[in-house]
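Enquirer: Generate coordinates for the sequence data below:
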Amino acid sequence: MKYPLVTAALLACATPLGAHPHIFVDTGFEVILDAEGRLTHLRITWAYDEFYSLLVTEDRGLDPDYDSVLTEAEVASLNGFDMRWVEGFNGDTVLLNGGEEIALSSPQEVATTFSEGRIITSHLRAVEGDAPDANGLVIKPYDPTYYTAYEVTQKVTVQGDDACRARVKMPEMNADLRELQQDLSALDANTDPNDVGLPEIGEALANEVVITCDAS
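Expert: Below is the predicted model of the structure:
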């Protein structure tokens, strides 16, 4: 994920050893289908971990009494803080149809809440081009570098077609992947994994949301 530079710098200074991943995001999806069972939109929810949420609010001078309660104006000032994407950034969300990636729009209908010390944001993304049949589609939320770890723990719902449902598939963890994960966790916050010869493993560790639809 791409973050404002001030917050990223603050994170690098404050994150302890064992710093990969740096940010943890509980993720959810609303899969929106049309009357023909074609996927037209994804609504994506990101619930940031308490530590990163604290860094963001501190960086912006919010919640000075540290009571994990923000005013409506303070919450409003956070809206869109994580939507400042550089050109070409895919929003750490990949939609696949038979292994082929389907392009998604830039974020729309951005919303932000703050609950129990955590920033929670949502945004809508439209399928660009022809809407694909939902059956067999796969949604993968991940940061290739594993700087940010996404886990699908929030609600995943399908709207628009009762014949379709979603299930979450966890990654297959083999010995090599576990060893790489341990090597990454041992890096300090200022070390780039590529500089020490470690590969990008975000995709291999990604949860998958698989859409299946009953035949009519």
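Enquirer: When you work out contacts or count neighbours from here on, use the C-alpha atoms and nothing else.
Expert: Will do.
Enquirer: Neighbours of the spatially closest residue to Ala149 that is not a sequence neighbour, how many?
Expert: Among residues not flanking Ala149 along the chain, Phe24 sits closest, at 4.9 Å (C-alpha to C-alpha, 6 or more residues apart in numbering). Neighbours of Phe24 under the rule other C-alpha atoms under 10 Å: 20.
Enquirer: before we move on, what about Thr212?
Expert: The number of residues near Thr212, taken as other C-alpha under 10 Å, comes to 16.
Enquirer: residues contacting the closest residue to it other than its chain neighbours?
Expert: Excluding the flanking residues, the one nearest Thr212 by C-alpha to C-alpha, 6+ apart is Asn135, at 4.6 Å. Residues near Asn135 by C-alpha atoms under 8 Å, 6 or more residues apart in numbering: Cys164, Ile211, Thr212, Cys213.
Enquirer: secondary structure class for the second one?
Expert: Using DSSP: H, G, I helix; E, B strand; the rest coil, the structure places Ile211 in strand.
Enquirer: quick one: Glu30 and Gly160 touch, right?
Expert: No: Glu30 is beyond contact range of Gly160, at 10.5 Å (criterion: C-alpha atoms under 8 Å).
Enquirer: Quickly list what's touching both of those two.
Expert: Counting by C-alpha under 8 Å, 6+ apart, nothing touches both Glu30 and Gly160.
Enquirer: follow-up on the earlier one: Validate this expectation: the residue nearest to Ala149 resides in a strand.
Expert: Yes: assessed with three-state DSSP, Phe24 lies in a strand.
Enquirer: Outside of the helix or strand hosting Ser53 itself, list whatever touches it.
Expert: Ser53 is part of helix 50-59, with elements assigned from DSSP states H and E. The contact list for helix 50-59 (C-alpha under 8 Å, 6+ apart) reads Val6, Thr7, Leu10, Leu11, Ile23, Phe24, Asp63, Pro64, Gly117, Arg118, Ile119.
Enquirer: Here is the second sequence; please produce its structure so I can put it next to the first one:
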Amino acid sequence: MLLTAPLRAHPHIFVDAEITIVFDDDGQPEGVEIAWVYDEFFSMLLVSDMGLDPDFTGTVTEEEQELLHGFDMNWIEDYHGDTHVTQGGEPLALTGPVEWSSDYYDGQLRSRHLRHFLDLPDPEQEWIIAVYDPTYYTSYTLVGQPQIEGRSDCVARVFEPDWEAATETLEAAIDELLGAGMDIEADFPAVGALFSDEVRLTCAAP
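Expert: All right, here's what the predicted structure looks like:
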């Protein structure tokens, strides 16, 4: 589908995401481990801004990797990490990132972090994990099958977004902004969830 120029203005950053759902020794949900792999263009810009890989080799030395550590983990107050967990339509809170790691090779920045549940989901009822930027400045694509650690009786199913419906909704919102004479970039609609994959989880009853 051919998009208008304002729609092409978003997203700006493209990230492949992998998730692992972690259960504790009692079989209760403990947290979600999230891995991000950034697109090559954004990776090159950020690495260059940090003064790393000056020869553009697509990798970093051990010394440079130390400087890279936690490059995307210094979250501002209103940033919630783009990982969203819900159950029964209600959001479940997560901690900030812990146990993070960072790397850069094959021309792409990579990071991994763990977030613990503050609100525990009921594992016997369906719960949903989605990775998205509400503003759609960053586009996340879920790659690979979500992994489950600590239990063998849980199923994670991936559901793709309805791209046509999401695009139609975005186009209508853009038209409304244009009609009101508003700044498309500054007032871009919060449509990230519409373009997001969903991971739906269920576990067997004890």
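Enquirer: what do we get in structure 2 for the residue nearest to Ala149 of structure 1?
Expert: Residue pairing (TM-score structural alignment): Phe24 of structure 1 is matched to Phe14 of structure 2.
Enquirer: Any figure for the gap between that match and Tyr105 of structure 2?
Expert: In this view, Phe14 of structure 2 and Tyr105 of structure 2 are 17 Å apart by C-alpha to C-alpha, to the nearest Å.
Enquirer: mind listing the strands for structure 1?
Expert: Under the criterion DSSP state E, structure 1 carries strands at the ranges 23-33, 39-48, 93-97, 100-102, 108-115, 118-126, 138-141, 148-159, 164-169, 208-213.
Enquirer: nearest spatial neighbour of His123 of structure 1, skipping sequence neighbours?
Expert: Spatially, and ignoring its direct neighbours in sequence, His123 of structure 1 is nearest to Val110 (4.4 Å; C-alpha to C-alpha, 6+ apart).
Enquirer: Quick one: map the one you found onto structure 2.
Expert: Per TM-score structural alignment, Val110 of structure 1 is aligned with Trp100.
Enquirer: what's the burial count for that match?
Expert: 18.
Enquirer: ok, the match of Phe24 of structure 1 touching Thr138?
Expert: Yes: counting by C-alpha under 8 Å, Phe14 of structure 2 does reach Thr138; the two are 5.8 Å apart.
Enquirer: List the contacts of stretch 207-216 of structure 1.
Expert: Residues contacting stretch 207-216 of structure 1 (C-alpha under 8 Å, 6+ apart): 134-142, 150-152, 163-171.
Enquirer: Can you turn the buried part of the residues you listed into a ChimeraX selection?
Expert: Burial among the contacts of stretch 207-216 of structure 1 is assessed by 16 or more other C-alpha atoms under 10 Å; the matching ChimeraX selection reads:
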select :134,135,137,138,139,140,141,142,150,151,152,164,165,166,168
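Enquirer: what sits against the residue nearest to His123 of structure 1?
Expert: Asn79, Gly80, Thr121, Ser122, His123, Leu124.
Enquirer: go on, Leu170 of structure 2?
Expert: Going by C-alpha under 8 Å, 6+ apart, Leu170 of structure 2 touches Leu7, Pro189, Val191.
Enquirer: Filter the residues you listed down to the ones in helices?
Expert: Judged by DSSP state H, the contacts of Leu170 of structure 2 include Leu7 as members of helices.
Enquirer: got the contacts of Leu170 of structure 2 as TSV, with neighbour count columns?
Expert: Output for the contacts of Leu170 of structure 2, formatted as TSV (neighbours: other C-alpha atoms under 10 Å):
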residue	neighbour count
Leu7	16
Pro189	16
Val191	19
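Enquirer: just the contacts of Leu170 of structure 2 now: which is nearest Asp26 of structure 2?
Expert: Asp26 of structure 2 lies nearest to Val191 out of the contacts of Leu170 of structure 2, by C-alpha to C-alpha, at 37.4 Å.
Enquirer: what's the spacing between that closest one and Gly58 of structure 2?
Expert: Distance from Val191 of structure 2 to Gly58 of structure 2, by C-alpha to C-alpha: 33 Å.
Enquirer: Check which residues of the helix holding Ser53 of structure 1 are buried.
Expert: Buried residues in helix 50-59 of structure 1 (16+ other C-alpha under 10 Å): Glu50, Phe51, Tyr52, Ser53, Leu54, Leu55, Val56, Thr57.
Enquirer: I figured His84 of structure 2 hits Pro91, correct?
Expert: Yes: if you go by C-alpha under 8 Å, His84 of structure 2 and Pro91 touch, sitting 7.3 Å apart.
Enquirer: higher neighbour count, the two?
Expert: With neighbours defined as other C-alpha under 10 Å, His84 of structure 2 and Pro91 compare such that His84 has more, 18 against 15.
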